[in-house]
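[1] okay, sequence plus prediction incoming.
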Amino acid sequence: MSGSEPSQHGELAEAKAPSLDDFAALGHAALASLPEAFRTLVGTVEIRVDDFPTREVLDDLGIESEFDLLGLFHGVGLAHAEAIAGTGALPNRVWLYRRPILDYWAEHDETLGAIVTHVLVHEIGHHFGLSDDDMEAIEEAAD
């Protein structure tokens, strides 16, 4: 290969993997694009990003490979929020795991934004007992 790359590939040659901050921005944009009723379901939610889940999380879930978990919801539903109000409980959080999501993205024909939205909806949705059909409708209704 010569010292210069073809101009049509210039952008790819300069591209870098999205950072943790980039992923946080994708997560916030995905959340903002979801129907208001869904956002209300979870209330205030923090989006956290890390490269991988901790070994403790993987062990608790019985998952061997750190690449097998794309995200995780941690918190309580609105129905239970009053019972713990004032107890110092942490806010609802969704963890997005950057490296497993990037690995998934590399193997599938979906945009990174669509994958992040999917992970976000499914982590929140499973926690609140929504069906896969409900979650699919929410994803389709995203802006």
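    Looks like it arrived, so ask away. Residues are numbered from 1 along each chain as shown.
[2] alpha carbons only for contacts and neighbour counts from here, please
    Will do.
[3] burial check on Leu12, number of neighbours?
    Residues within reach of Leu12, counting by other Cα atoms under 10 Å, total 9.
[4] where's it relative to Pro6, distance?
    In this view, Leu12 and Pro6 are 10 Å apart by Cα to Cα, to the nearest Å.
[5] cool, and Gly75?
    Taking Cα to Cα, one finds Gly75 at 49 Å from Pro6.
[6] more neighbours, those two?
    Ranked by neighbour count (other Cα under 10 Å), Gly75 and Pro6 place Gly75 first, with 18 against 8.
[7] identify the residue nearest that one in space, chain neighbours excluded?
    Closest residue to Gly75 in three dimensions, ignoring its sequence neighbours and counting by Cα to Cα, 6 or more residues apart in numbering: Asn92, at 4.2 Å.
[8] list the contacts for the one you found?
    Residues in contact with Asn92, defined by Cα atoms under 8 Å, 6 or more residues apart in numbering, are 42-46, 73-76.
[9] just Ile63 next, same as before
    Contacts for Ile63 were tallied using Cα under 8 Å, 6+ apart; they are Leu69.
[10] the structure to be compared is supplied as follows:
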Amino acid sequence: MKNSVSQWESSLPPDHSAFEEIVMHAIEGLPVQFRQQAAAVALQVADFAPDTFLEELDLENPFDLTGLYTGIPMTEKSVMDQPMEPDTIWLFRRPILDEWVARGDIELGVLVAHVFIHELAHHFGWSDADIATIAPWQD
């Protein structure tokens, strides 16, 4: 029988592809009325936020940003809007993994789903109360 240390010797964190699978599973877990709309928002998974995002948000540490929504929220869209880029949810793998390890009390898939839903909330214009009805969360 392996001891608890040796069981992790060959374990690696999910790579980009495996992380995207975790995100897809989170999307599939959404209530049906939101799943199709969520699929219409572009998804980008990156190890870290691009420097331009960090600068815009006045963040120095790239580990401080786990996700970001870029676009115009549905509650603010107008037929007059001419989007320059598609609405996009960005998930940053390394900061999410870092938070997961630091917390040590939650499954990775649950954390990924939480970050995704939080960013999706920006797209829909949801309040924190709205988010809680879709994905209850305790900090």
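    In hand now; what should we look at? Because the structure is predicted, anything quoted here is derived from the model rather than measured.
[11] wait, a helix at His122 of structure 2?
    Yes. Judged by DSSP: H, G, I helix; E, B strand; the rest coil, His122 of structure 2 forms part of a helix.
[12] and for the aligned residue in structure 1 for it, the neighbour number?
    Here His122 of structure 2 is matched to His126 in structure 1, going by TM-score structural alignment. Using other Cα under 10 Å, His126 of structure 1 has 14 other residues around it.
[13] what about His126 of structure 1, distance to Thr117 of structure 1?
    His126 of structure 1 is 14 Å from Thr117 of structure 1, where distance means Cα to Cα.
[14] coming back round to it: which position in structure 2 pairs with the residue nearest to Gly75 of structure 1?
    In structure 2, the residue matched to Asn92 of structure 1 (TM-score structural alignment) is Asp87.
[15] across to structure 2, which of the contacts of Asn92 of structure 1 hold up?
    Using both residues aligned by TM-score structural alignment, their matches' Cα atoms under 8 Å as the contact test, the members of those still in contact in structure 2 are 45-46, 73-76.
[16] let me have those in a markdown table, extended by secondary structure and distance to Gly88 of structure 1.
    As requested, the kept ones among the contacts of Asn92 of structure 1 are exported to a markdown table (DSSP: H, G, I helix; E, B strand; the rest coil; distance: Cα to Cα, whole Å):
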| residue | secondary structure | distance to Gly88 of structure 1 |
| --- | --- | --- |
| Val45 | strand | 16 |
| Glu46 | strand | 16 |
| Phe73 | strand | 18 |
| His74 | strand | 15 |
| Gly75 | coil | 12 |
| Val76 | coil | 13 |
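[17] what do Leu12 and Pro6 of structure 1 both touch?
    What both Leu12 of structure 1 and Pro6 touch, as defined by Cα under 8 Å, 6+ apart, is an empty set.
[18] now, of the contacts of Asn92 of structure 1, which are buried?
    42, 45-46, 73-76 (16 or more other Cα atoms under 10 Å).
[19] how far away is Ile134 of structure 2 from Phe92 of structure 2?
    Counting by Cα to Cα, the gap from Ile134 of structure 2 to Phe92 of structure 2 is 22 Å.
[20] more crowded one of the two?
    Taking neighbours as other Cα under 10 Å, Ile134 of structure 2 and Phe92 compare with Phe92 leading, 26 against 14.
[21] got the contact list for that one?
    Contact analysis of Phe92 of structure 2 by Cα under 8 Å, 6+ apart lists 45-49, 65-67.
[22] Pro13 of structure 2: which of those is nearest?
    Nearest to Pro13 of structure 2 among the contacts of Phe92 of structure 2: Asp47, at 12.1 Å, using Cα to Cα.
[23] and the closest one, how far from Leu54 of structure 2?
    Using Cα to Cα, one gets 13 Å for the distance from Asp47 of structure 2 to Leu54 of structure 2.
[24] all helices of structure 1, in order?
    10-14, 20-33, 36-42, 55-61, 78-84, 98-107, 112-127, 132-141 (DSSP state H).
[25] pick the most deeply packed of the ones you listed.
    The highest average neighbour count among those, using mean count of other Cα atoms under 10 Å, belongs to helix 112-127 at a mean of 20.
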